[in-house]
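Novice: just to be clear, the model below is a prediction. Sequence and coordinates:
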Amino acid sequence: MNILRKWNQISLVKQIIIGLLIGVTLAVTVPESAASLAIFGSLFVGALKGVAPILVFILVMSAIVQHRKGHQTNMKTIVVLYLSGTFFASLAAVIASFLFPVQLSLAESAEGVTPPTGVTEVLKTLLMNVVDNPVNALVNANYIGILAWALVLGFALRGAADSTKAMIANFSDAVSKAVGWIIKLAPLGIMGLVAESITTNGLESLLGYGKLLAVLIGCMAFVALVINPIMVYALIRQNPYPLVFKCMRESGITAFFTRSSASNIPINMKLCENLGLDKDNYSVSIPLGATINMAGAAVTISVLTLAAVHTLDIQVDIATAIILSVLAAVSACGASGVAGGSLLLIPLASNLFGIPADIAMQVVGVGFIIGVLQDSFETALNSSTDVLFTAAAEFKEWRKEGKKISI
């Protein structure tokens, strides 16, 4: 009991780091232990994925039902940040791809996957997800559909009796408490995930794509450490890095290993609560960010598409490069509605340069090879930025009201 009490006194971030170090140590020294440790990672991710859809549905609906008339929300600012951040990330990736051109040794075509044929198809898929059956949306973790139905039912219940509103609030509190219990298992889950990742994937297959990975990860780091802080500073007018590093540390680490923005929604909700943010805002903005705030996906689409362009020695003018930035940003926002995420949107962007579909699918194959790192960094950037922009929008209002911003 004394050990458990002392363990609970340690912050969650330090607990996760301890779990990470134990996982790395066991994977390197006792590789055969990874198979037994992997179950902890699978259970943790499974629990997060299981609770996230009902958490989003209940919290968003409760936030709309309990919303007080005249109570200010920051959703407009947050949505502008999400869309602007995704575009600037894409633009930075395009510029980096011209400064550090990468040529690929094309892999085998990705088989068994069908990319969308155009932006229209991506947007149509997105719209069809909005009107999905609510039960089906919950079962399949279709967050666009979950958000839509939560908003519809929330507004429909605004005129409900106080007892009904109280019941919904009680359900919201109960689900939040259950999520808190799952998050306490994060150190054990991270230990299992990192042990499994090191022993099963290795790094040998990635060495041939070192330059491509350097450009991809470098772009994502530039977005996280330069572009995002500039955007946050413009709102809060004080040093943005304490907030940036807190989001990267407490949201990015778990997102890196789970490689799922949806799985990281409960982690982000808890972080927003710890930052003292308004639940009415973050209960909507966090699940929304998991679907449309896709800076990492925009980087992946832009870099891999231009790597194909350089490989085929296609000349690209500035105007076309800017169009690619816009296309990548729009496509990235729809990535959640396409099976396979950002990689399957590469043929769509490649079509802008007349690259044949068979070549584009070979580039997708390269994406799958480097996916163990590319997808991890992409998800860490996407998910941590959800909290960053949500907090920045609210801190802007705090600054106007003269409230102290302490992180």
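Specialist: Yep, it's here. Numbering: from 1, shown residues only.
Novice: from now on I want contacts and neighbour counts done on CA atoms only, so please keep to that.
Specialist: Noted.
Novice: what ranges does this protein have for its strands?
Specialist: When assigned using DSSP state E, the chain turns out to have no strands.
Novice: the longest helix in it is where?
Specialist: Ranked by number of residues, the top helix in the chain under DSSP state H is helix 34-66.
Novice: which residues touch stretch 216-235?
Specialist: Contacts to stretch 216-235, defined as CA atoms under 8 Å, 6 or more residues apart in numbering, come from residues 81, 85, 88-89, 92-93, 96, 239-241, 244, 296, 299-300, 303, 374, 377-378, 381, 385, 388-389, 392-393, 395-396.
Novice: give me that answer again for 6 Å
Specialist: By CA atoms under 6 Å, 6 or more residues apart in numbering, the surrounding residues in contact with stretch 216-235 are Ala89, Ala93, Pro240, Ala392, Lys396.
Novice: then this one, side by side with the first:
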Amino acid sequence: MKNVWQAWTNINLVTRIIAGIVIGIAFALLLPDAAVIALLGSLFVGALKAVAPILVFVLVIHAIASHEAGKKTNMKMILGLYAIGTLSAGFVAVVASFLFPTTLTLTQGAEEVSAPSGIGEVLQTLLFNIVSNPITAIAEANYIGILAWAVVLGVALKAASATTKEVISNLSDAISKVVQAVIQFAPIGILGLVYEAVAVNGLSALGEYGRLLVVLVGSMFFIALVINPLIVFIVTRRNPYPLVLLTLRESAVTAFFTRSSAANIPVNMKLCEKLNLNKDTYAVSIPLGATINMAGAAVTIAVLSLAGANTLNIEVDIWTALILVVLAAVSAAGASGVAGGSLLLIPLATSLFGVPADIAMQIVAIGFIIGVVQDSCETALNSSSDVVFTAAAEYATERKK
């Protein structure tokens, strides 16, 4: 069994996912009544639903509790740029979703959802979810409550002993390994999900995923080539494109294929050295950016959440949309470092609209189907932005001298 598992995991995940999509389509066309194949998708969604609440809870606690003040650097400005970049990404994603609305084909439960009557009900739900019992929040997948309690406990544990923080770090690593194990079964789960979508709705269901992918990737390209350069120009008053294009070529390309911001840290550190940046700054900002600078994740969370709202005929007004921008940015900063980690935070955003966890995890599963391209583009944007904003902060400081 160990050899079988090793042989399975040695195959590139993207290759396996593509194979799962192709096999799922083939089975749907040849064996449209094989219900057992559709069960694979349901089991995968169930596994995601089980691990996601604990993942969010532990990762956010660890990120806040382990944060330490560094040496005197440009970190305040860099953190500000990270926040502005991620918020801007969420805003672009929301605008793109309103301009090019997309819907999804959900397999069950959509008819049971009742839309909130307005911003008042949304805020009331938000407040009650925040003060929910933490155990109940985890058990019922109340992601707003999970995030609130994780922030409170993370701040309280900042003063904890090094041993306690090490335990939290080990627990975070353990949960991440569980998530990695679940994601290793993504190709099989996606096979079942694609099978059910095509068997029930025909090949037209795949067209929805194509439109959704265009909105996602289009938003990310707009951020990389328009929004980020605009931010850099405002703070540095110099042509931003030499820096932006360099980072896209030397950082984004490698991140696209590794699909891991953490794995791309050495590439970014070397690029910062090439740009003659302050080592005391980028030694902190690059690893930190790999964790919290998540513009691509904010796009994914916002676009898929609004696609879910459109599918359920939930009207989203301008104020709720602005709340979603902030929520997408905040939740993106807590995205897991594993491939597809941002997808597991979509339920946090969809809970803003009152979407049940079962429906939210179906949206997550659809995200995995398009994740072959979406996650690669997301990681490329996230990782390359770390260098862009680190360099921009230093150039801005030099300009003021």
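Specialist: Structure received. Note that the structure is a prediction, hence the values are computed from the model and not measured.
Novice: now what about the TM-score between them?
Specialist: Put the two chains on top of each other and the TM-score (TM-score structural alignment, normalised by the length of structure 2) is 0.62; 283 aligned residues with a CA RMSD of 3.7 Å.
Novice: ok so, going back, I'd like the contacts of stretch 216-235 of structure 1 as CSV, with neighbour count appended.
Specialist: Putting the contacts of stretch 216-235 of structure 1 into CSV (neighbours: other CA atoms under 10 Å) gives the following:
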residue, neighbour count
Ala89, 29
Ala93, 30
Pro240, 21
Ala392, 25
Lys396, 21
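Novice: between these, which is closest to Ser62 of structure 1?
Specialist: Distance ranking of the contacts of stretch 216-235 of structure 1 against Ser62 of structure 1, using CA to CA, places Ala392 first at 23.2 Å.
Novice: so what corresponds to that closest one in structure 2?
Specialist: Under the alignment (TM-score structural alignment), Ala392 of structure 1 pairs with Ala392 in structure 2.
Novice: please enumerate the helices of the stretch 201-350 of structure 1.
Specialist: In the stretch 201-350 of structure 1, the segments counted as helices under DSSP state H, counting those that start in this stretch are 210-222, 228-236, 241-247, 253-258, 265-274, 279-292, 295-311, 318-333, 346-350.
Novice: looking at the ones you listed, which is closest to Ala156 of structure 1?
Specialist: Of the helices of the stretch 201-350 of structure 1, the one closest to Ala156 of structure 1 (CA to CA) turns out to be helix 279-292, at 16.5 Å.
Novice: mind giving me the packing neighbours of the closest one?
Specialist: helix 34-66 (3 or more CA pairs under 6 Å, 6 or more residues apart in numbering; DSSP states H and E).
Novice: quick one: neighbours of the nearest residue to Gly154 of structure 1 once chain neighbours are set aside, just the number.
Specialist: Spatial nearest neighbour of Gly154 of structure 1, excluding adjacent residues (CA to CA, 6 or more residues apart in numbering): Met61 at 4.4 Å. Met61 of structure 1 has 31 neighbours, counted by other CA atoms under 10 Å.
Novice: quick one, what contacts Met61 of structure 1?
Specialist: With contacts defined as CA under 6 Å, 6+ apart, Met61 of structure 1 is in contact with Ala150, Leu151, Gly154.
Novice: counterpart of the first one over in structure 2?
Specialist: If I follow you right, that is Ala150 of structure 1. The alignment leaves Ala150 of structure 1 without a partner in structure 2, by TM-score structural alignment.
Novice: and Ala150 of structure 1, what does it touch?
Specialist: Contacts of Ala150 of structure 1 by CA under 6 Å, 6+ apart are Phe57, Val60, Met61.
Novice: take the residues you listed and lay them out in JSON lines including distance to Asn136 of structure 1.
Specialist: Rendered in JSON lines, the data for these read as follows (distance: CA to CA, whole Å):
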{"residue": "Phe57", "distance to Asn136 of structure 1": "13"}
{"residue": "Val60", "distance to Asn136 of structure 1": "18"}
{"residue": "Met61", "distance to Asn136 of structure 1": "17"}
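Novice: sweet, I'm off.
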